[in-house]
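# Curious how this folds, go ahead:
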Amino acid sequence: MSTRTPIRRKASAQATPTAVLCNVMPRLLMASEVATVLRVTEKALEHWRRRGDGPAFIRLARNCIRYKEGDVIEYLERRVAE
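Presented below is the predicted three-dimensional model:
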């Protein structure tokens, strides 16, 4: 029986395009995730969007809403009662 030693390849010095985008692009949350974090219903988020309240959102398509993680955090910080 022969045992083969696995060949180790040097890690590429260049980052892949996906890795670069992940470091640059903000994390996008679905409405269901934001609703869970804020402990409200998705319907409440929809109502807030129509009224212009709530965290800033991105409409990628007619029925595709996303929230930047930073915008949700900022919204929460603005809502802190003093």
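# drop to CA atoms for contacts and neighbour counts, all remaining ones
Noted.
# can you map out the helices along this structure?
Secondary structure of the chain by DSSP state H: the helices cover 17-24, 31-38, 42-51, 69-78.
# And this one, please, so the two structures can be compared:
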Amino acid sequence: MIIVRHPHLTTAEVAKLCRVSPRTVEGWRYRGQGPPFVRLENGQVRYLAQEALAFAGYEHEPGLKANTLSEE
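Below you'll find the predicted structure:
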């Protein structure tokens, strides 16, 4: 079961969710292929948890609690 405790995820958390490296997520972002993201005023990138979960294919996962990232 995946539990996301925050509405916004970091690049590292999205990478863990998708089981890829953070560099892969950065590449997706650069090419416009990954989940939607926002860039904060300080330059940090955040992803909406619901969008990242859907991108990773978890939108219909039984027992999903979308609202760090941990597996139980």
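# hang on, the earlier thing: in a markdown table: the helices of the first structure, plus distance to L60 of the first structure and mean neighbour count.
Output for these, formatted as a markdown table (distance: least, C-alpha to C-alpha, whole Å; neighbours: other C-alpha atoms under 10 Å):
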| stretch | distance to L60 of the first structure | mean neighbour count |
| --- | --- | --- |
| helix 17-24 | 18 | 10 |
| helix 31-38 | 12 | 15 |
| helix 42-51 | 14 | 13 |
| helix 69-78 | 16 | 14 |
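# R46 of the second structure contacts T11, doesn't it?
Yes. Using C-alpha atoms under 8 Å, R46 of the second structure makes contact with T11 at a distance of 6.8 Å.
# before we move on, the earlier item: any chance of the helices of the first structure in TSV with distance to F57 of the first structure as columns?
Listed next are the helices of the first structure as TSV, based on distance: least, C-alpha to C-alpha, whole Å:
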stretch	distance to F57 of the first structure
helix 17-24	18
helix 31-38	9
helix 42-51	8
helix 69-78	8
